[in-house]
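# what would the 3D arrangement of this be:
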Amino acid sequence: MFSTKPLHSFHLSSVANNVAEINSIDDLSCLKELTDSGEYIVIGEGSNTIFVENYMGTIVLNKLVGIELEETKDHFYVSVSSGNNWNDFVVWCLSNKIYGLENLALIPGTVGACPIQNIGAYGVEVKKFIDNVEYYDLESGQICTLDNELCEFGYRDSIFKHDLKFNTFITKVNFKFPKTWQPQVDYAPLNKLTNPSANEIYDKVCEVRALKLPDPKTIGNAGSFFKNPIVSNKKADELIYQYEDLPNYHFNSTSKKLAAGWLIEKAGLKGFSLGNVAVHDKQALVLTNHTGNADGKELIELASYVMKTVHDKFGVSLEPEVRFIGKHGEVKFSELNQNIYG
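Coordinates of the predicted model:
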């Protein structure tokens, strides 16, 4: 058995049956053997994955790295292997004067995870810059390519969470960046910057995240634990009338996006602890393994309490953003109470 504690950033105490690495495309044939012989799950840096129980299968670690650049008169085309660290790639772009991803600074995880989650921050989603995604089809043993539109990107969502969830291994993400760049500074605190450069935006995002978000090497966490909820315009207007300082953003013609961290804080839960887990005292959107000794049962109990408290106060349902792994693979949060408490 292998400890999962160093393999995911929440550092819960749990074990897995086996661990394997994918270091090259050739290793993917071994991955197919794993799928034929038993349970497995693919992770990069484990920043959005939480092992809430002992896992009975094989953890497959994505170690594919490399970056290739081509350019035309109007665009940069960058092909990035899926095991590259995301923030390292953002820094690489800035050093090569390729702009657009600076708002997504310091988001933990690998490049291969970015299309699955359609990562986003400060008014920018990665789908804007993804040209296509290459993946290994476990059924056919072939490398396939999926264009942006076919990825079915949504808010923290994509086809890789649905139809392609169980039979793909993302190998590369191919990006397309226009050489004409406009800063995206609609969201606070970036909206206080005056005619900023991409590097200045990156530095500001890093400054804010460093102040609010705990370093998982010091305090176990998975970054933003909950999605920002989407509610109807009517519901949003009712809450804004009652709470004038409620951060809210246009989502589409019928709905708005609310700030989950604000809701949790206003529900009186900022800094709230339950055994070995806690709501972070600087950013209520983050749950932490604040003693380093937490287990899955404690985390699920805290998350459930936060969700119930927010719903009771505001009538808004929160949904976890993170990925939960149980005994036999990924499990929905709604099933966890039954799985863990019996």
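
# from here on, just use CA atoms for contacts and neighbour counts.
Will do.

# distance of Val279 relative to Ser9?
From Val279 over to Ser9 the distance is 16 Å, taken as Cα to Cα, to the nearest Å.

# give me the residues contacting stretch 333-342.
53, 296-297, 300, 320, 324 (Cα atoms under 8 Å, 6 or more residues apart in numbering).

# I misspoke; the intended subject was stretch 10-17.
Contact partners of stretch 10-17, identified using Cα under 8 Å, 6+ apart, comprise 1-5, 47, 50-59, 216, 219-222, 288-289, 292-296.

# filter those down to the buried ones.
2-5, 47, 50-59, 216, 219-222, 288-289, 292, 294-296 (16 or more other Cα atoms under 10 Å).

# could you measure from the closest residue to Met1 other than its chain neighbours over to Asn167?
Nearest non-adjacent residue to Met1, counting by Cα to Cα, 6 or more residues apart in numbering: Asn17, 4.8 Å away. Asn17 is 21 Å from Asn167, where distance means Cα to Cα.

# for comparison, sequence B:
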Amino acid sequence: MALSLQAFHTFSLPSQCSELFEITDIAQLQSVAFSTPFCILGEGSNTVFLNDYQGTVIKMATGGVAVTEREYDYLLAVAAGENWHQLVTNTLAQGIFGLENLALIPGTVGAAPVQNIGAYGVELAKYVEYVEYFDIATKQIKRLNKQQCQFGYRDSIFKHSLKNKAVITTVALALPKQWQPELSYGPLQQLEQVTPQTVFEQVIKTRNSKLPDPYVLANAGSFFKNPIITNQQLNELLKHFPPLPHYFYDDDHHKVAAGWLIEQAGLKGYRIAGIEVHQQQALVLVNHGGSEGSDLIKMIQHIQQQIWQRYQIRLQHEVRLMNNDAECHIALGDLA
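Sure, this is the predicted structure:
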């Protein structure tokens, strides 16, 4: 029997799947067949089903947070199905600080390491002590430390060698008792009183001013990655586009703001069917309805082409796109 997936992903394209399992206890994973194809899903805030999915969707809905106080930090062992923003809110209320820059990021805790979520100068990897996962082949729970997770910018081992081989069950975060604010990004630099609570509130205010609520206007959050370019590329771009926002990445590279690139290319408000580049934040694509996966693909390709022609930068989408049997990537062809 076909089941509608429209309510299970926040971009809300009409799509169906043949089977859906909701996991509330990790012991249930033992009885899942994991016949190909299958898709692991949290709250669906970073996944878009482009069309009907010919397989099984496994929705992680486990709960629980165990807090261990240690000499210099608190260790939080968090179940994969916990809501990320709720975790940030609850830790702050308990006097455990460090996650405030990551407030209001939609999705579940289990999805966070896959993407190595990040915002306002902080990445999840900064605090990860270990990640536990269900090994699909052996049906055993295994553990990786931070280094073994191979975190990168919006990247981890779970996107590569462990893709379709692991189901994240627990994420353990070590939050130091000695709080150090991270204020390097825009609006946070203006704070007069710097406390975990004021940082938290400013992040929420900033996100709410830019990012539409996916439960009011369908979207999948930031759609494109901020491109990482060489210092030489940056210097050339700055000659032509002096206001280009850029951030140090490593000695040889800088990150540039994808939303700025899209906005300056005149794409705010650009629309294909019901899919639009958001009027307030060009990094977000919204779905007004009456659209299909093919419309979204056309939109992605159009934006990528415009950014390439204007800046010679290849934009990559951050959001996971699922076609009828697997994840797919929309990449710019060689236009050089």
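
# give me the TM-score for this pair.
Here the superposed chains carry a TM-score of 0.97, computed using TM-score structural alignment, normalised by the length of structure 2; 332 aligned residues with a Cα RMSD of 1.2 Å.

# just the ones of the contacts of stretch 333-342 of structure 1 in helices?
296-297, 300 (DSSP state H).

# a markdown table for these, including distance to Ile41 of structure 1?
As requested, those are arranged in a markdown table below (distance: Cα to Cα, whole Å):
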| residue | distance to Ile41 of structure 1 |
| --- | --- |
| Gly296 | 18 |
| Lys297 | 21 |
| Ile300 | 21 |
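
# of Val279 and Ser9 of structure 1, who's got more company?
Neighbour count, other Cα atoms under 10 Å: between Val279 of structure 1 and Ser9, Ser9 has more, with 28 against 25.

# Provide the aligned range in structure 1 for the biggest strand by length in structure 2.
Taking DSSP state E as the criterion, structure 2 has its longest strand at strand 166-176. The counterpart of strand 166-176 of structure 2 in structure 1, counting by TM-score structural alignment, spans residues 168-178.

# ok, average deviation of the matching stretch from structure 2?
By mean Cα distance after the TM-score superposition for structure 1, the fitted stretch 168-178 of structure 1 averages 0.5 Å away from its aligned residues in structure 2.

# what's that stretch in contact with?
25, 42, 64, 74-83, 98-100, 111-112, 115, 129-138, 160.

# counting neighbours, which of those residues end up buried?
The neighbour-count test (16+ other Cα under 10 Å) marks 42, 64, 76-83, 98-100, 111-112, 115, 129-138, 160 as buried among these.

# in strands, which of those fall?
42, 76-81, 130-137.

# now for these: which two are most distant?
Between any two of those, the greatest separation by Cα to Cα is 29.6 Å, found for Val42 and Phe76.

# residue in structure 2 paired with Val231 of structure 1?
Val231 of structure 1 maps onto Ile229 in structure 2, by TM-score structural alignment.

# returning to that earlier point: closest one of the ones in strands among the buried ones among the contacts of stretch 168-178 of structure 1 to Pro189 of structure 1?
Of all those, Ile130 has the smallest distance to Pro189 of structure 1: 25.8 Å, by Cα to Cα.

# ok, that closest one to Val111 of structure 1 distance?
If you measure Ile130 of structure 1 against Val111 of structure 1 using Cα to Cα, the figure is 11 Å.

# then Glu301 of structure 1?
For Glu301 of structure 1, the distance to Val111 of structure 1 equals 31 Å [Cα to Cα].

# same question for Glu21 of structure 1.
Taking Cα to Cα, one finds Glu21 of structure 1 at 17 Å from Val111 of structure 1.
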